[in-house]
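> sequence and predicted structure are below.
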Amino acid sequence: MIFKTVIQSGVLILSLMAVNVMAAVSADQVAKLGTTLTPLGAEMAGNADGSIPAYTGGLKTDAAAVTANGFLGDPYAGEKPLFVITAKNVEQYKAKLSEGQMAMFTRYPDTYTIPVYVTHRSMSVPAKVEAAAKVSAAKTTLSADGNALKGFTDSRFYPFPIPSNGLEVIWNHITRYRGGNLSRQYVQAAPQANGAYSLVGFQEEVAFPDQMSGMSPADSANVLLFFKQEVTAPARLAGTVLLVQDSIDQIAQPRQAWIYNAGQRRVRKAPQVSYDGPGTASDGLRTSDNFDMFNGAPDRYDWKLIGKQEKYIPYNNFKLAQTTVKYADILNPGHTNQELARYELHRVWVVEATLKSGERNIYAKRRFYVDEDSWMIAMSDLYDGRGQLWRVGQSMLIPYFSRQIPASTFEALYDVVAGRYIVSGMSNEEKTFVQFDRKNSAADFTPSALRSAGVK
């Protein structure tokens, strides 16, 4: 009888724990969104000493000029750094730096710097997205294994604006607002240790099921987005096209990917475009799940929420996006040109991912620093199987203020062991910046459509 009672009590406790994990936040918590918390869940107030200001809605949509082909002006062009962190004074600031940033100073003591500017909480999203986040907070829950979202179909953005664990923070990054259907032209470079590089050109399209013709609600229920990427240069790679369909629950319905090889004129399934499969034309310097700082299924890791911290992170990097800045100005030996970069003090959610026993990934541990205002991963520290810091990721955050979209100028991944890096997303010398309001149909993102997209 005693044994039976103990077992029943244990079952009840486990049931209560499961409910606690699965439950959406309470109505009282949801009511904080837009009051003590911003509509996306950040702290509305500034910090104690005022170095992080209160949130006042982000940049206005007319904050600076926007060219006819979409390039953004710099609302903060007249500002100068408050101070510059160098290898000589880094110890003074290390409490607000990541381990990866400290490693960059060690690896490049003579050239690596962090110019710190006054903090502007410039990120914003449209009112409809703010409303969607509030719906998400009230309705969305994680599945028992954490790899799927339940009750998310009503909103599609920011499932956990008031997160209670590390995986919920990462889901906010994965499902963040990206501005709807879009296309963009950009280049990628992987400089050698001596600074020599070749540019790889890309044309990308991203589309979302609720903004596409030819998709029924049943077809789109588990679809997160469609992604199509064509290599446009150099000639030896041009015409190769990648197609990806990302699902919300990638365990029940794994990512679907296909590649059109221009040389063979064939479309093939591409299961390697996931987890630690090699990134496109990356020279082995990044994995598929490094793209966008982290993407794809989170099932191979245990996720731990370290907490919220104040860090100097890349922010408001308008200078790096100007058309007057050329790729050669950005790409230096060892790292991108830090004189063009901008860092600010912001609050970030720190999340640590540890590879599960029996699972495989070249990164045994990852640490992510997620901006509280945008839910974008701003920085990452990536560790090998020996526990050694291997690669350092930075996303040079920027708001597309005219469209109210949290975004990035480019992202870079630094190999502090090999002394090389890869940078992707530069558009300075392209004909157009990101183009939005694209009209897409489901037929545009099928394997049969790849052959017509590929050009040799």
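Done, it's in.
> okay, CA-based contacts and neighbour counts for the rest of this
OK.
> going along the chain, name the helices of the stretch 101-250 of the chain.
With DSSP state H, counting those that start in this stretch, the ranges of helices along the stretch 101-250 of the chain come out as 127-139, 166-174, 217-220.
> tell me the helix or strand right after the strand or helix carrying D329.
According to DSSP states H and E, D329 maps onto helix 327-330. Sequence-wise, the next helix or strand downstream of helix 327-330 (DSSP H and E) is strand 343-355.
> packing partners of that next one?
Contacts defined by 3 or more C-alpha pairs under 8 Å, 6 or more residues apart in numbering; DSSP states H and E place strand 343-355 against strand 114-116, helix 166-174, strand 301-314, strand 365-371.
> make a markdown table out of the ones you listed and add distance to Q272 and mean neighbour count.
Output for the helices and strands packed on strand 343-355, formatted as a markdown table (distance: least, C-alpha to C-alpha, whole Å; neighbours: other C-alpha atoms under 10 Å):
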| stretch | distance to Q272 | mean neighbour count |
| --- | --- | --- |
| strand 114-116 | 36 | 22 |
| helix 166-174 | 20 | 24 |
| strand 301-314 | 18 | 20 |
| strand 365-371 | 20 | 25 |
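> if we can go back for a sec, same list, the helices of the stretch 101-250 of the chain, but as JSON lines with distance to D373 please.
Formatted as JSON lines, the helices of the stretch 101-250 of the chain follow (distance: least, C-alpha to C-alpha, whole Å):
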{"stretch": "helix 127-139", "distance to D373": "12"}
{"stretch": "helix 166-174", "distance to D373": "11"}
{"stretch": "helix 217-220", "distance to D373": "28"}
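> included below, for side-by-side comparison, is a second structure:
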Amino acid sequence: MNAKKALLKSGVLALSMLATSVMAAVSADEVAKLGTSLTPLGAEKAGNADGSIPAWTGGLPKNAGTVDSRGFLSNPFADEKPLFTITAQNVDQYKDKLTPGQVAMFKRYPESYRIPVYTTHRTATVPQSVQDDTKYNAANTKLVEGGNGLENFKTANPFPIPQNGLEAIWNQIVRYRGGSVRRLVTQATPQPNGSYSLVYFQDEFSFPTSLTDYNPAKPSNILFYFKQRVTAPSRLAGNVLLVHETLNQVKEPRLAWLYNAGQRRVRRAPQVSYDGPGTAADGLRTSDNFDMYNGAPDRYDWKLEGKKEIYIPYNTYNLDSPNLKYSDIVKAGHINQDLSRYELHRVWHVVGTLKAGERHIYAKRDVYIDEDTWQAAVIDHYDGRGSLWRVAEAHSQYYYDKEVPWYTVETLYDLISGRYLALGMKNEEKQSYDFNYKASSSDYTPAALRQAGVR
């Protein structure tokens, strides 16, 4: 065999071994750590060395607080005060526990931006059935060819013990968010001077297994259904987006449709993916900025940098208070940080670098994923010149009465324009998240869009 053929053969072997390592589930010994040295979702059960991150002891109980008639939760930590507050004057002391994007926010808004740091509480858990499915996934779930889908997967958290960055990103994409849920939320895109108007949404989100007509004998390639109806302002009211997110996107890419109320027409919407414009976002977010990061991860190479301890928004019950007005939250430059709460938590750091030949307005994404929930907490976005451009922060809470971790408000700050987007506020709405929402597959057909869009 000549040198050229030998080199080619070794290269094919190396690629084969790489593919095998990407596709392989973890060993039985590793799986056995779930629920012992690791939490049921794969986080380190022990606290950190100095005790500033405590051990995980099972999360908050379902009766950790009261739930009002609209479904809003009381704050279990209402009596706590910040341990300290990070400002532009002392930020250098804490740089090692902040992301570059968070540090940049202090430089952009030195007079107003601050991070109040509170005692860390590891509040989150999920139902026992989801814990059981997570353990099954650890032993059985694999990435399909190219990493653009999953096989042998149940419910959520496909890779609780991730072996690479792509697996960690898939955990964010398909983390547990309850079964079916309906929510009424608002989105603001303030001008640099703080003036804004609101867009109102009714979102519906369902996994097939939570539908009333689910048939386990007929497996589907649908990962989840998503429907979003704009209810205000009047110029946008009645427009509806429908998404069928597929489990194996090699076999079948995401399917999306839009109903335009003015035209009374349903159209396919291939632009609802990647860096296509986000709904009514005034150009301030992409489609894959929704839910911090969503959709097919194939345009990036994802590198798992490991774990680190950083201050992230956490247990932000105060920011979700029904006693607040939206004007209390939305301010010039950024949301009212006095209403926020940050805690020190361990996160998985994953770097997504745009692949050669692929197109996206973000050339790099630095993703910081909370180890206890698999929710992305902070994402720093870089443009094609390598400059830090946008900083996303997810202010999260744990819906202890339903055992569901989720976001309270997603923020995406544009460091260049001085504008930002705040999505998910519901303080003034008639209802919090409805986790008892019942839906059937017929509710998520293109034919159902016209009815959903009736003003």
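In hand now; what should we look at? Just so it is clear, the model here is predicted, and its values are computed rather than measured.
> tm score of chain vs chain?
Remark: TM-score between the superposed chains equals 0.97 [TM-score structural alignment, normalised by the length of the second structure]; 454 aligned residues with a C-alpha RMSD of 1.6 Å.
> so which of the helices of the stretch 101-250 of the first structure gets nearest Q394 of the first structure?
helix 166-174 (14.6 Å; C-alpha to C-alpha).
> after superposition, how close is that closest one to the second structure?
Helix 166-174 of the first structure differs from its equivalent in the second structure by a mean of 0.6 Å after superposition (mean C-alpha distance after the TM-score superposition for the first structure).
> re the thing from before, tell me which of the helices of the stretch 101-250 of the first structure lies nearest to L382 of the first structure.
When the helices of the stretch 101-250 of the first structure are compared by C-alpha to C-alpha, helix 166-174 sits nearest L382 of the first structure, at 15.5 Å.
> what packs against the closest one?
Going by 3+ C-alpha pairs under 8 Å, 6+ apart, helix 166-174 of the first structure lies up against strand 301-314, strand 343-355.
> list the contacts of that helix.
Here helix 166-174 of the first structure makes contact (C-alpha atoms under 8 Å, 6 or more residues apart in numbering) with 142, 146, 157-161, 163, 294-296, 298, 303-306, 349, 351-352, 370, 375-377.
> now do the buried residues in the longest helix that the second structure contains.
Determined from DSSP state H, the single longest helix within the second structure is helix 3-23. Applying a neighbour-count criterion of 16 or more other C-alpha atoms under 10 Å, one finds A19, V22, M23 buried in helix 3-23 of the second structure.
> now do stretch 128-138 of the second structure
Across stretch 128-138 of the second structure, burial judged by 16+ other C-alpha under 10 Å covers V130, Q131, D133, T134, K135, Y136, N137, A138.
> possible to save these as JSON lines with distance to S442 of the second structure?
Below are those laid out as JSON lines (distance: C-alpha to C-alpha, whole Å):
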{"residue": "V130", "distance to S442 of the second structure": "26"}
{"residue": "Q131", "distance to S442 of the second structure": "29"}
{"residue": "D133", "distance to S442 of the second structure": "27"}
{"residue": "T134", "distance to S442 of the second structure": "29"}
{"residue": "K135", "distance to S442 of the second structure": "32"}
{"residue": "Y136", "distance to S442 of the second structure": "30"}
{"residue": "N137", "distance to S442 of the second structure": "29"}
{"residue": "A138", "distance to S442 of the second structure": "32"}
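> specify which member of those is nearest to L34 of the second structure.
Using C-alpha to C-alpha, those come closest to L34 of the second structure at K135, 6.9 Å.
> pretty sure the closest one is touching L38, no?
No: taking contacts as C-alpha atoms under 8 Å, K135 of the second structure lies outside contact range of L38: 11.3 Å.
> residues shared between the contacts of those two?
By C-alpha under 8 Å, 6+ apart, no residue touches both K135 of the second structure and L38.
> rewinding a little: let's have the helices and strands packed on helix 166-174 of the first structure in JSON lines, adding distance to P75 of the first structure.
Shown next, in JSON lines, are those (distance: least, C-alpha to C-alpha, whole Å):
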{"stretch": "strand 301-314", "distance to P75 of the first structure": "16"}
{"stretch": "strand 343-355", "distance to P75 of the first structure": "15"}
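> any idea which of those strands gets closest to S441 of the first structure?
Using C-alpha to C-alpha as the measure, strand 301-314 is the one of these that comes nearest S441 of the first structure, at 34.7 Å.
> and the closest one, how far from the second structure on average?
Mean for strand 301-314 of the first structure is 0.5 Å (mean C-alpha distance after the TM-score superposition for the first structure).
> next, the buried residues of stretch 387-407 of the second structure.
By neighbour count on 16+ other C-alpha under 10 Å, the buried set for stretch 387-407 of the second structure is 388-407.
> what range does that stretch cover in the first structure?
Aligned by TM-score structural alignment, stretch 387-407 of the second structure falls on residues 388-408 of the first structure.
> alright, I will stop here.
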